[in-house]
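1. this one's sequence-less:
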């Protein structure tokens, strides 16, 4: 099995979590819980939501915004199979998320 990092992507425009009605939150969280249960054999790291972003580079530390809303680590036989785990995911079918981006964890160069 291969390991994949999946990033829950938000929309271009930040969504105020307080703008969601309680019924949508309840329905979304129930669906998310079912997804987690149904895919428990594939989940390596549960992950979760992420907050504001700081960028560290040659110019120091700055505040930036990106679309990453959360993450999870999963295992699957292939990249395609890992991506298919997220088809119709509540992140974007119930909640206002945009998509889930899935990338394979590759070996570190020079290490085995």
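-> That came in fine, so what should we check first? Everything numeric here is computed off the predicted structure, so don't read it as measured data.
2. all contacts plus neighbour counts: C-alpha atoms, from now on.
-> Will do.
3. so where does the residue lying closest to residue 5 once chain neighbours are set aside fall, helix or strand?
-> Among residues not flanking residue 5 along the chain, residue 73 sits closest, at 4.6 Å (CA to CA, 6 or more residues apart in numbering). Taking DSSP states H and E as the definition, residue 73 sits inside strand 68-76.
4. try this one next to it:
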């Protein structure tokens, strides 16, 4: 099994232009994210966290990450079906984690 790093990206200007969500909308968004996590089940390695650029040259479109486990890239892509980030118009970049061989 391989690990796949999911990088969540979105246009910062579009995100800033969105109205502040109501508490009910925040609850719906949280339910969608946790519902996706629950559907992924044991393939979830690290649910992740939101990110913020911390250096001047950091990519401002990156807004978070997750790490999942799958048998193949196609299997990893299948786990992204119905993902709340893409449902909101965001993009998910998928990277296979290649362990560094020591020795």
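-> Nice, I can see it. Predicted, not measured: the structure shown is a model, and the values here were computed from it.
5. got a TM-score for the pair?
-> Overlay of the two chains. TM-score (TM-score structural alignment, normalised by the length of the second structure): 0.82; 102 aligned residues with a CA RMSD of 2.3 Å.
6. on that earlier part again, just give me how far the strand holding residue 73 of the first structure sits from the chain centre.
-> 4 Å (CA atoms, centre = their mean, to the nearest Å).
7. matching residues in the second structure for that strand?
-> Under TM-score structural alignment, strand 68-76 of the first structure corresponds to residues 62-70 of the second structure.
8. so which elements touch the longest helix seen in the first structure?
-> When the first structure is parsed with DSSP state H, its longest helix is helix 22-38. Judged by 3 or more CA pairs under 8 Å, 6 or more residues apart in numbering; DSSP states H and E, the packing partners of helix 22-38 of the first structure are helix 90-93.
9. immediately after the helix it packs on, which helix or strand?
-> Using DSSP H and E, the first helix or strand after helix 90-93 of the first structure is strand 99-104.
10. which stretch of the second structure lines up against that following strand?
-> Aligned by TM-score structural alignment, strand 99-104 of the first structure falls on residues 91-96 of the second structure.
11. pull the residues that contact the matching stretch.
-> Outside stretch 91-96 of the second structure, the residues that touch it by CA atoms under 8 Å, 6 or more residues apart in numbering are 2-10, 73, 85-86.
12. report the buried residues of the helix or strand just after the longest helix of the first structure.
-> Downstream of helix 22-38 of the first structure, the first helix or strand assigned by DSSP H and E is strand 43-49. Residues of strand 43-49 of the first structure classed as buried by neighbour count (16 or more other CA atoms under 10 Å): residue 43.
13. average distance between strand 43-49 of the first structure and the second structure?
-> When the second structure is overlaid, strand 43-49 of the first structure sits 1.0 Å from its aligned residues on average, using mean CA distance after the TM-score superposition for the first structure.
14. what's the local residue count around residue 23 of the first structure?
-> A count of nearby residues for residue 23 of the first structure, using other CA atoms under 10 Å, gives 9.
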